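*Asks:* Here is my input; please provide its structure:
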Amino acid sequence: MKSILLIEDNNDVRSNIVEILALAGYNVISAENGKVGLEKAIKYSPDLILCDIVMPALNGYEVLKTIQANISIKHIPFIFLTAKANNDDIKKGLEFGADAYITKPFSGIELLNSISCQLNK
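*Replies:* Below you'll find the predicted structure:
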C-alpha cells in the first residue's frame, strides 16, 4: 500500500482529503502545518507528499526547499495543493520544484489522477 503525506492546515479540507485517499486505498499520514509535515516526511519517508502553500510554522515553499535539501527524502514526488490559483503562483510552484500543482477547489478524480500520475513515473 502506497503512503501519502498530506500537509494541510485547514481541518475540514484535511479530513476530506484523508477520506478520499483512504477510500482509494492509500495509507494517509496527515500533518496540520509545515513544521509537523516536515518532521513526518523525515520520519515516515512517504511515497508522495501533498502540501498546501499558505500555512503556519513553515509554508509550503519552505517545506519543499527543506525536503529538496535532504538526501533521504528529496526523491519523493511533491504536489502543491493550494488555493493560490493564478498563473504566476502555479509557475512559481513548479519552478520551485514541485512535481505537480493542484488548485482548490478540485475534484476527487483530479486529485487521484494527479497522484497516480506521479506515483507511476
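
*Asks:* When you work out contacts or count neighbours from here on, use the C-alpha atoms and nothing else.
*Replies:* OK.

*Asks:* where along this protein do the helices fall?
*Replies:* Using DSSP state H, the helices of the chain run over residues 11-23, 34-44, 60-68, 87-95, 108-119.

*Asks:* Here is a second sequence; please produce its structure as well for comparison:
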Amino acid sequence: MRILVVDDSNIIRRKAAEILEQAGHECDLAENGLEGIKMALSNTYDAILTDIVMPVLDGLKLILRLRASAKTRHVPILVLTSRSDSDTVLQARELGVDGYLLKPIDPEILLERLSSLRRHSTDQDD
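*Replies:* Alright, predicted model coming up:
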C-alpha cells in the first residue's frame, strides 16, 4: 500500500513511516494538513494517516477537504492523535474517517487497522 502520513511531529512521522515501511508499505510524509492536502491531490494513496492537532491546517479540516474531493473521497483515512475527547472523536467519525487510533503508536494495532481497511476496500471492489 502507498500511505500518506500527515503529522506535525517529526518523531511521529518517522516512527509511523518506520513501522509501515518495515511491513512493506510505501510512505510519503507531510508535516501539516495543507501539505497533506496538496500531496493527496497530486498523488494516489491507498490510505491516509493523519493527526488532528496541527498548525496551518488541522486534521479535521484536512479530512473535510479530502472527503469533498472526487479524487480522495474514497481513500481510507485513519486518525492517529492524542485527542480522545468525545467531541473530537464524533467530529472525525461524522466527517467519514475509517478508524481512530490514539498515540502513542501501537505498531500491531496500526498494521491491523490498515489490513482491515485493505480487506474492506477489496471486498467493495468485487
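
*Asks:* Kindly reformat the helices of the first structure as CSV containing distance to residue 77 of the first structure and mean neighbour count.
*Replies:* Putting those into CSV (distance: least, CA to CA, whole Å; neighbours: other CA atoms under 10 Å) gives the following:
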stretch, distance to residue 77 of the first structure, mean neighbour count
helix 11-23, 16, 14
helix 34-44, 12, 18
helix 60-68, 10, 20
helix 87-95, 12, 14
helix 108-119, 6, 14
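
*Asks:* The most centrally placed residue in the second structure and residue 62 of the second structure: what is the separation?
*Replies:* For the second structure, the residue nearest the mean C-alpha position is residue 49 (1.7 Å; CA atoms, centre = their mean). Counting by CA to CA, to the nearest Å, the gap from residue 49 of the second structure to residue 62 of the second structure is 11 Å.

*Asks:* just residue 101 of the second structure next, same as before
*Replies:* Per CA to CA, residue 101 of the second structure is found 17 Å from residue 62 of the second structure.

*Asks:* same question, residue 108 of the second structure
*Replies:* 26 Å.

*Asks:* For residue 74 of the second structure, which residues are in contact?
*Replies:* Counting by CA atoms under 8 Å, 6 or more residues apart in numbering, residue 74 of the second structure touches residue 67.

*Asks:* Over in the first structure, tell me which residue corresponds to it.
*Replies:* Aligned counterpart of residue 74 of the second structure in the first structure: residue 75 (TM-score structural alignment).

*Asks:* Could you tell me how many residues sit around the nearest residue to residue 11 of the first structure once chain neighbours are set aside?
*Replies:* Spatial nearest neighbour of residue 11 of the first structure, excluding adjacent residues (CA to CA, 6 or more residues apart in numbering): residue 32 at 7.5 Å. Other residues within reach of residue 32 of the first structure, judged by other CA atoms under 10 Å, total 18.
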